[in-house]
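# with the sequence up front, the predicted model follows.
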Amino acid sequence: MVTTYWKRKGHAMSIGNDDQIAAWLDDPSSFIWIDIQYSDMDQHRVGELLASLNCNALAVKDVLRTRHPPKIELFQHQTFILYRGISEVINELEYDHQQIGFFINDRYLVTVHPEHSMGISQILLADELPEYVEEPMLLALKIMHRSSDTYLSNMLEFEDVLGRQEDALLAGEGEKHMAALAGYRIKLLRLKRIFNYHQQMFAEFCSHANDNSESFIQLSKHEHYLTDVYERFERIYSLSCLYYEMCSDMVEGYISISSHQQNVSMRVLTVITAIFVPLSFLAGLYGMNFENIPELHHPNAYYILLSSMLFISVSLIVLFKRKKWI
């Protein structure tokens, strides 16, 4: 499906399909946003359409791949951005991601994606959309900024989830939440990878915006907004790293506490065993069925043995207390 948003000077924005492209080409002063959702389209047709707009052939191949790391490429008359957008939010840490390609020129923006895009849907509701169409680079940054809003708000909400998990661990309910924390770590690790790509990509973008060469004029024009998007992804990446470390610390903390509790239990059992070993030895010694055990015939042998066993027990208990083993 191809949707076009055509804006002529002094006219209202016109929404249509690829039929408007020819009219846009005939009016050098007009601007157009071509949004291509190719889930129901032949990719060969998409390639032909992009080729007709002088899009780089290798960039077209990249944008039609199923997976490719986010990146930017700056050509003489065009900027290409490959961005990991959001099709659907499943929960705070899970997203149905999709690859979105941006082909940006002074007069047009072409967005290419396989599924519904939340960032594009949100920008379509903006009252300033006709003005954005006249600034293709700004429009692309606005779309990515809306996606970063979704990432950031969900990451901040996840902080409350982590707080509840921490309270549960302190309340002694760690066994129930260990699987959830392990799952959070895996999800955060995946998001860290995506956010790191975006942070590096926009850092490179900002460095190009500071370049004074002619091919980067369209970037320097929107340097402030570009820096804002970069700082947002930098914050999202730092939050994902922080939350990953917090999950790891909570898991390791719970394991340490459990290990300490197990060590305390084992120490108590060891002390009990150490006390009863000599008592069991004496009981076993005088329980043997030999005819000649002289002590057995002593009139006070029973009381002497019990006293000895009591003395041994008390002595060991006092010794273990002094050693602070119990």
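Thanks, I have the structure now. Bear in mind the structure is a predicted one, so any value in this text is a computation, not a measurement. Residues are numbered from 1 along each chain as shown.

# rest of the way, CA atoms for contacts and neighbours
Fine.

# could you verify my assumption that residue 219 touches residue 137?
Yes. Under the criterion of Cα atoms under 8 Å, residue 219 makes contact with residue 137 at 7.5 Å.

# got the contact list for residue 102?
Contact analysis of residue 102 by Cα atoms under 8 Å, 6 or more residues apart in numbering lists 79-83, 109-112, 140.

# next up, a structure to set beside the first:
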Amino acid sequence: MVSSLQWLPKFQNFIAAPVAIQRALAAVTGHRRHRHHHQRYSSTAFASDPAASGTTSTFNSIRHEEYGRLLPCPSENVLPRNIEHLVVREGGSILDFITKALDLPPLYVADLIHFGAVHYALVCPKPPLTATSEEIKLYKEFTKPAVLRKRPSIKGKTIREAQNTFRVTQSDQLVEAGTYVRVHVRPKRFPRCYEIDWRSRIIAVTESYVVLNKPAGTSVGGTTDNIEETCVTFATRALELTTPLRTTHQIDNCTEGCVVLARTKDYCSVFHRKIREKQVKKLYLALAAAYVPCGVMTHYMRPFRKSPKVVSEVWPNS
């Protein structure tokens, strides 16, 4: 039987409730429950043994019962995104492991893998500062030198190299004990993709590249948890190409305009060189709510990874 190390939110009291009560609460407090659920690393509950995992089985079934397939796409992202962090205890299929660990339908897990919403690393990354002592203890258990030396898959790799994450691409991919798995249970969606006549958005087609008039509300190359609903994917299908198009540059999801998609790996390098040599110029046309004076306007942005970014006309230290 496949078991896992799973960071769980603070639901100790709720998990123990009878099934009938849980179903009643699910209908009343669903939105509030989902809002807290995605705060994975601030939790204190931690399932590390079969008994503890069993107590969450019914809860997970109820928590995910409102989800069917990832398609058809919802009209909007009404639920917050959440991420599950797991560690494999016994090797096997990635599909079977996630299905059992999170109590999700196999078809839904297969869709997540197809969307690119499942990632893995040979060795579990270091837990964040908000991790509990139990989580840190279990992390150390799986990263002991004596344990790592027994794993042939990381032979010749440093710990840092083995902690690099990669996207799972096949449902039948095998994972060994000690493998870290990250599952984006509710990936970011782009319903606008299904409303577009993509063939009419193609501006030019050559042997090396395709120029696309990107619609607003779409992603050029996808996100960490969704590489299916992208301009690259839908443009490839619209042109009935046998080889997928490649991303050469990005513009924001909310922006409409021209993007160049490469048909070959070589042209990706060619276009990237043009960008480095400043042979490519981007021009933006914006609709302003008030008068904008002419000239150069300089703003400073705090180097935070999370959005929204903080922008100021004044240098932060001044």
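Cool, got the structure. These figures come from a predicted structure and were not determined experimentally.

# send over the TM-score of the superposed chains.
Once the chains are overlaid, their TM-score stands at 0.23 when taken by TM-score structural alignment, normalised by the length of structure 2; 124 aligned residues with a Cα RMSD of 6.5 Å.

# nearest to residue 264 of structure 1, of the contacts of residue 102 of structure 1?
residue 83 (52.9 Å; Cα to Cα).

# that closest one belongs to a helix, doesn't it?
No. Counting by DSSP: H, G, I helix; E, B strand; the rest coil, residue 83 of structure 1 is located in no helix; its state is strand.

# list the contacts for it?
Residues in contact with residue 83 of structure 1 (Cα under 8 Å, 6+ apart) are 70-71, 99-102, 198.

# would you turn those into a markdown table with secondary structure and distance to residue 257 of structure 1?
Conversion of these to a markdown table gives the following (DSSP: H, G, I helix; E, B strand; the rest coil; distance: Cα to Cα, whole Å):
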| residue | secondary structure | distance to residue 257 of structure 1 |
| --- | --- | --- |
| 70 | coil | 41 |
| 71 | strand | 44 |
| 99 | strand | 43 |
| 100 | strand | 46 |
| 101 | strand | 49 |
| 102 | strand | 50 |
| 198 | helix | 38 |
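
# okay if I get the residues you listed as a markdown table plus distance to residue 35 of structure 1?
Output for the contacts of residue 83 of structure 1, formatted as a markdown table (distance: Cα to Cα, whole Å):
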| residue | distance to residue 35 of structure 1 |
| --- | --- |
| 70 | 19 |
| 71 | 20 |
| 99 | 14 |
| 100 | 10 |
| 101 | 10 |
| 102 | 10 |
| 198 | 22 |
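
# residue 61 is in contact with residue 50 of structure 1, correct?
No. With contact defined as Cα under 8 Å, residue 50 of structure 1 does not reach residue 61; the gap is 10.5 Å.

# for burial, what's the neighbour tally of residue 213 of structure 2?
Look at residue 213 of structure 2: counted by other Cα atoms under 10 Å, it has 17 neighbours.

# returning to that earlier point: which one of the contacts of residue 83 of structure 1 is nearest residue 309 of structure 1?
Residue 309 of structure 1 lies nearest to residue 198 out of the contacts of residue 83 of structure 1, by Cα to Cα, at 73.6 Å.

# give me the number of residues near residue 322 of structure 1?
With other Cα under 10 Å as criterion, residue 322 of structure 1 counts 10.

# actually residue 35 of structure 2, not the one I typed
Each residue near residue 35 of structure 2 was counted by other Cα under 10 Å, and the total is 13.

# packing partners of the helix or strand encompassing residue 147 of structure 2?
Counting by DSSP states H and E, the element that carries residue 147 of structure 2 is helix 145-148. Of the remaining helices and strands, none touches helix 145-148 of structure 2 by 3 or more Cα pairs under 8 Å, 6 or more residues apart in numbering; DSSP states H and E.

# sort out which residues of that helix are buried, please.
For helix 145-148 of structure 2, the neighbour count (16 or more other Cα atoms under 10 Å) marks residue 148 as buried.

# next SSE downstream of that helix?
Per DSSP H and E, the first helix or strand lying C-terminal to helix 145-148 of structure 2 is helix 159-162.

# which secondary structure elements does that next one sit against?
Judged by 3+ Cα pairs under 8 Å, 6+ apart, helix 159-162 of structure 2 is in contact with no other helix or strand.

# pull out the buried positions in it.
For helix 159-162 of structure 2, burial by neighbour count (16+ other Cα under 10 Å) applies to 159, 162.

# likewise stretch 141-153 of structure 1?
Residues 141-149, 151-152 are the ones in stretch 141-153 of structure 1 that count as buried (16+ other Cα under 10 Å).

# among those residues, which lie within helices?
141-149, 151-152 (DSSP state H).

# ok, back up a step: please identify which of the contacts of residue 102 of structure 1 is nearest to residue 177 of structure 1.
residue 83 (34.1 Å).

# quick check: that closest one vs residue 130 of structure 1, distance?
Going from residue 83 of structure 1 to residue 130 of structure 1 by Cα to Cα, to the nearest Å gives 23 Å.

# neighbour-wise, which of residue 50 and residue 61 of structure 1 wins?
residue 50 (19 against 10).

# excluding chain neighbours, what is closest to the more buried one?
residue 60 (7.2 Å; Cα to Cα, 6 or more residues apart in numbering).

# and the next helix or strand past the helix or strand the one you found falls within?
Per DSSP H and E: residue 60 of structure 1 is located in helix 57-63. Sequence-wise, the next helix or strand downstream of helix 57-63 of structure 1 (DSSP H and E) is strand 71-74.

# doesn't residue 97 of structure 1 lie inside a strand?
Yes. Checked against three-state DSSP, residue 97 of structure 1 lies within a strand.

# what about it, how many residues close to it?
14.

# try residue 59 of structure 2
Around residue 59 of structure 2 there are 23 residues (other Cα under 10 Å).

# was I right to think it contacts residue 12?
No. With contact taken as Cα under 8 Å, residue 59 of structure 2 and residue 12 are classed as non-touching, separated by 10.8 Å.

# which residues touch residue 206 of structure 1?
When contacts are counted by Cα under 8 Å, 6+ apart, residue 206 of structure 1 touches 223, 226-227, 230.
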